[in-house]
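**Q** Below are the sequence and a predicted model; questions follow.
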Amino acid sequence: MRQDDIWGEETARSYDTFHADMSALEALAPVVSRLAELADGGRALEFAVGTGRVAVPLARRGVPVTGIELSQPMIDQLRTKADEETIPVILGDMATAEAPGPYQLVYLVYNTISNLLTQPEQVECFRNAARHLSPGGRFVIELSVPELRQLPPGQQAVVWKTEPGYAGLDTYDVLNQHLISHHFRYDETGRARLTRSPHRYIWPAELDLMAQLAGFHLETRHADWNATEFTAESGSHVSVYRLAGEEQRRGL
């Protein structure tokens, strides 16, 4: 499965509808408020900006936002909400693409770093964030915690969501730290359509080491955008990494 095949026209057209719950104002409010606070009056860069689910309301809050996005169909959907002047977008991979900077904030939401399927690519994503940030800038990642504790011995799949018309499950390859998310959508006749997306899951401690390799340190980690305490039972986290400031870089 290639990423540019997964994020094609059909996925782009249905993305906002499928994720309508995450796009609701009450769901986005804490996300946008926290990112605006972390931008601290500066510019923000969103890796994998997609259809602009977060970038558009953040720009409306007065934060200048630029995006990097691999999928042209996703950019086309964003353009139905905001023009190029409002939210400039660079077509390219978040691990390597360059946007005119610098920025005070780079952010990557909803597990998207796991779309990079190797550890070296994920490390390069951190390094790319560091290249775009001013000294002392922040890189924010929203990411799920791997659910391996739910796997009984000999079982490779976890059902993570069921609702009318939809079932979602993940199959794990624990040797290679990969998973495939399977999305089954049912129409009124009972027929199902399957879409899949591959991921490389990352433990929080591994993520922190990636950050250190790129010159970051962990500033805060919470279980969600409302600053709920992160515990061993948390299913996801919002981690804020801080790039070394100018004095630290000089060793002062």
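**A** Good, I have the coordinates.
**Q** Could you use CA atoms for every contact and neighbour count after this?
**A** Fine.
**Q** what about residue 149, is that helix, strand or coil?
**A** Assigned by DSSP: H, G, I helix; E, B strand; the rest coil, the conformation of residue 149 is helix.
**Q** Okay, one more to line up with it:
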Amino acid sequence: MTGEDGYFGERVARRYDESSADMFLPGIVDTAVDVLAELTGTGTALELGIGTGRIALPLSQRGVKVRGIDLSRAMVARLHAKPGGSAIDVTIGDFSTAQVPDTFSLVYSVFNTITYLTSQEAQVACFRNVAAHLQPGGRFVVEVEVPEVRKLPPGHKIVPLYSSGTQWAFDVYDMSTQSMTSNYIEIENGRGENHSIPFRYVWPSELDLMAQMAGLRLYNRWGGWTRHPFTHESAKHVSVWEKPGY
């Protein structure tokens, strides 16, 4: 059961930056922001699932006007509490359907956020919503992992993520529905807590078809923010689709 903030309520939000600390390292953030700033150009950008502002804040510090959509008020409250965060306008809602009264030269979704939409229908709707918010010639950028199903031995459905004396995490895959859950167990002060977050994993070719259905065309695909080639061994991809100009 989830509250109005979905799976990123106060309990998750208050620890999000700390638990994802590796993703906040300057070498990771700056490389992504370099690409996004270049693709935005002199226009404006919209982030889907803006969260606590890991990417939006440094991108706005580059002089890019950034807006956001996010379901979690708890996450957005932390963004707005950070220096410069109050200047970023955020629409509260589901980014597959929420409307923002503007159009953009860039819409982007990073760090697997597209997979928080847990049905194919919602992911298709997201592409259509993005297309409606893009200016002619605008681009949609998605950073997402390639599904790790090659790690599954025959007959198994669990992929371990990490373990320690007090923390364990693992993903559970359902190959028949392309659904998965990330499960986290933590013991603190002798008390155990666990939470699970559902996802729908999606293949690059499937995303391309969703883009085509929304009237977008593939502009480029890389194996990461350094723009190295995407290959059959790539663990993730950064894909860019473009809305044709008039």
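**A** Structure received. All values reported here derive from a predicted model rather than from experimental measurement.
**Q** Tell me how the two chains score on TM-score.
**A** Overlay of the two chains. TM-score (TM-score structural alignment, normalised by the length of the second structure): 0.94; 245 aligned residues with a C-alpha RMSD of 1.7 Å.
**Q** average gap between the helix or strand hosting residue 183 of the second structure and the first structure?
**A** Secondary structure from DSSP states H and E places residue 183 of the second structure in strand 179-188. Once fitted to the first structure, strand 179-188 of the second structure is off its aligned match by 1.7 Å on average (mean C-alpha distance after the TM-score superposition for the first structure).
**Q** likewise stretch 120-137 of the second structure?
**A** Compared with the first structure, stretch 120-137 of the second structure is 0.6 Å away on average (mean C-alpha distance after the TM-score superposition for the first structure).
**Q** Can you give me the buried ones in that stretch?
**A** Within stretch 120-137 of the second structure, the residues that count as buried by 16 or more other C-alpha atoms under 10 Å are 120, 122-136.
**Q** Same check on stretch 29-42 of the second structure?
**A** 29, 30, 32, 33, 36, 37, 39, 40.
**Q** And that stretch, how far out from the chain middle?
**A** Distance, stretch centre to chain centre, for stretch 29-42 of the second structure: 16 Å (C-alpha atoms, centre = their mean, to the nearest Å).
**Q** Give me the contacts around it.
**A** Identification of contacts with stretch 29-42 of the second structure by C-alpha atoms under 8 Å, 6 or more residues apart in numbering yields 23, 54, 55, 58, 59, 62, 64, 105, 106, 139, 225, 226.
**Q** Dump the residues you listed to CSV, plus secondary structure.
**A** Shown next, in CSV, are the contacts of stretch 29-42 of the second structure (three-state DSSP):
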residue, secondary structure
23, helix
54, coil
55, coil
58, helix
59, helix
62, coil
64, coil
105, strand
106, strand
139, strand
225, coil
226, coil
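**Q** What's the ChimeraX syntax to select whichever of these are buried?
**A** In ChimeraX, a selection of the buried entries from the contacts of stretch 29-42 of the second structure looks like this (16+ other C-alpha under 10 Å):
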select :54,55,58,59,64,105,106,139,225
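**Q** those helices in the stretch 51-200 of the first structure, which residues are they?
**A** Secondary structure of the stretch 51-200 of the first structure (DSSP state H, counting those that start in this stretch): helices at 55-60, 72-78, 119-132.
**Q** rewinding a little: just put the contacts of stretch 29-42 of the second structure in TSV and tack on distance to residue 115 of the second structure.
**A** Shown next, in TSV, are those (distance: C-alpha to C-alpha, whole Å):
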residue	distance to residue 115 of the second structure
23	17
54	18
55	18
58	24
59	23
62	28
64	26
105	23
106	19
139	19
225	19
226	22
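**Q** Specify which member of the contacts of stretch 29-42 of the second structure is nearest to residue 156 of the second structure.
**A** residue 23 (29.1 Å; C-alpha to C-alpha).
**Q** can you redo the helices of the stretch 51-200 of the first structure as a markdown table with distance to residue 109 of the first structure?
**A** Converted to a markdown table, these look like this (distance: least, C-alpha to C-alpha, whole Å):
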| stretch | distance to residue 109 of the first structure |
| --- | --- |
| helix 55-60 | 11 |
| helix 72-78 | 15 |
| helix 119-132 | 13 |
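**Q** check contacts around the counterpart of residue 128 of the second structure in the first structure.
**A** Aligning on TM-score structural alignment places residue 128 of the second structure opposite residue 127 in the first structure. When contacts are counted by C-alpha under 8 Å, 6+ apart, residue 127 of the first structure touches 95, 213, 214.
**Q** try residue 223 of the second structure
**A** When contacts are counted by C-alpha under 8 Å, 6+ apart, residue 223 of the second structure touches 229, 230, 231, 234, 235, 236, 237, 238.
**Q** Relative to residue 172 of the first structure, how far out is the residue sitting nearest the centre point of the first structure?
**A** Of all residues in the first structure, the one closest to the mean position by C-alpha atoms, centre = their mean is residue 109, 2.8 Å from it. Using C-alpha to C-alpha, to the nearest Å, residue 109 of the first structure is found at 22 Å from residue 172 of the first structure.
**Q** Also residue 230 of the first structure?
**A** For residue 230 of the first structure relative to residue 172 of the first structure (C-alpha to C-alpha), the value is 24 Å.
**Q** I'd like to know how many residues surround the residue nearest to residue 125 of the first structure when sequence neighbours are not counted.
**A** Distance criterion C-alpha to C-alpha, 6 or more residues apart in numbering; nearest residue to residue 125 of the first structure, sequence neighbours excluded, is residue 95 at 4.0 Å. By other C-alpha atoms under 10 Å, 21 other residues sit near residue 95 of the first structure.
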